[in-house]
Structures are given as structure tokens and as C-alpha cells.
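Engineer: Quick one, fold the following:
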Amino acid sequence: MKEQIDYGYFEDNYPDDLTGINVLIDCMTNMLQSPTTRIGGFIQDRAALRPYIENVDTEKIQGFLDHMKGKSMRNVRNVNAYWQSALIDFLRGQELTLLTV
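Structural biologist: Just a heads-up that it's a prediction; the model follows:
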């Protein structure tokens, strides 16, 4: 996963974001290992999530981190579940935007 997103680039250029990037790596790894994952309250099969995760790259990680900046996490009870849902929702939104252009 680190090679896929060019982790070294983030180490060199965005060291303050490494905690968030590590959480994302854990979330993506968990989604690929688990047969199902709850996304936005709905159970999703690994096969449905795999294409989104396999297409994550440096640019998408940067976009997601920018998207998440300023979002309050005060009432979030399960940070991993929240980030998993937020990431997949973001990636689906990006894909939809590309399809409509």
C-alpha cells in the first residue's frame, strides 16, 4: 500500500500529514482483508471496494486529506469506520465527477 501511494513523497513533503496517511493505509488494508465493510451504514463486499482502493494514488490521498481538513471529529466514536466510509465516499464522488465531465 505504501508503494502504491508513494509514501516516501509524503514523508519528504508532508510530514505533518503522516498520521492521517497511516490511518488511511490501515483503513484500506482492513477493507481489502475483510470480506465485508460497513460503508455509510451499508455492508459492502470486498469485491465492490477493491477497485476504488486499487486506484488510490498520491493525488487521491492529497485530495482526500484536503477534503477532510476542518471536519470535526469530536462526536466520532469509531475513527476507523468513519475514515473508511469517508474515503470510499470521496473516491466514489471523484469517479462520478470524472464520468460527468
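
Engineer: contacts and neighbour counts: CA atoms only from here.
Structural biologist: OK.

Engineer: name the element the residue nearest the centre of the chain belongs to?
Structural biologist: Residue closest to the average C-alpha location in the chain (C-alpha atoms, centre = their mean): residue 87, at 3.4 Å. Secondary-structure assignment from DSSP states H and E places residue 87 in helix 79-100.

Engineer: Let's compare: structure for the following, please.
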Amino acid sequence: MSEDAKILLTKIGEDTSLRYAINLITSAALACQKRKGKVVEMEDISRVYELFYDVKRSTQYLMEYQSQYMFSEVAGEEGDEDEANAMVS
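Structural biologist: Take a look at the predicted model:
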């Protein structure tokens, strides 16, 4: 792994979690193999970071686009609340 890739991975690990950073190492190694590289570079880390969201970015994405998901309007309507609860059960 190149020094630049290690620095980027360290920064990502500090901002997210150690578990997420470790999973990125494995994914970045696979991305490196796919491009037929010998050393994991920053571009590999960046690519897998864009593909796999951490909990914080995933939550932010879901909050931002929640109105586009099925049943998003059901929770907001009082009359359909019992029906929505029945669907979940």
C-alpha cells in the first residue's frame, strides 16, 4: 500500500470507524487487482470509498431521499397509521 493511500485510509478511519476502514482495505486490494496494479494506491481507496457508504453517509443519504421511497407518505397520514403498523407486523 502506498504512503498516500495509508494517509487517506487513516483519515477515513478517524472520520468513520476502524471496522469501515478495515473493510475498505480489502475492497481496495480487490480494486487494485482489477486494474492489474501491484500496490494499492489512493485511487483505489477513493473508488471503494465512493462505492461503499459508512453509517453516517448512509443515514444522511436516506434522510435526504426518504420522500422517494415506498410508504414514505403512509407514515405521515394519520388515517393510514394503523394500516402501516399492520403491514410491519
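
Engineer: What value does the TM-score take for this pair?
Structural biologist: Overall, the chain-to-chain superposition scores 0.35 on the TM-score scale (TM-score structural alignment, normalised by the length of the second structure); 58 aligned residues with a C-alpha RMSD of 3.9 Å.

Engineer: one step back: the residue nearest to the centre of the first structure and residue 94 of the first structure, how far apart?
Structural biologist: As defined by C-alpha to C-alpha, to the nearest Å, residue 87 of the first structure lies at a distance of 11 Å from residue 94 of the first structure.

Engineer: got it, and residue 67 of the first structure?
Structural biologist: As it turns out, when the distance is counted by C-alpha to C-alpha, residue 67 of the first structure lies 11 Å from residue 94 of the first structure.

Engineer: same for the helix or strand hosting residue 67 of the first structure, what does it pack against?
Structural biologist: Residue 67 of the first structure is part of helix 58-68 when elements are defined by DSSP H and E. Helix 58-68 of the first structure is packed against helix 79-100, with contacts defined by 3 or more C-alpha pairs under 8 Å, 6 or more residues apart in numbering; DSSP states H and E.

Engineer: Show me which positions of the helix it packs on end up buried.
Structural biologist: By neighbour count with 16 or more other C-alpha atoms under 10 Å, helix 79-100 of the first structure contains the buried residues 80-88, 90-91.

Engineer: Who are the packing partners of the helix holding residue 87 of the first structure?
Structural biologist: Using 3+ C-alpha pairs under 8 Å, 6+ apart as the contact criterion, the neighbours of helix 79-100 of the first structure among helices and strands are helix 18-33, strand 36-39, helix 46-54, helix 58-68.

Engineer: How far off centre is stretch 23-41 of the first structure?
Structural biologist: Here the centre of stretch 23-41 of the first structure is set off from its chain's centre by 9 Å, with C-alpha atoms, centre = their mean, to the nearest Å.
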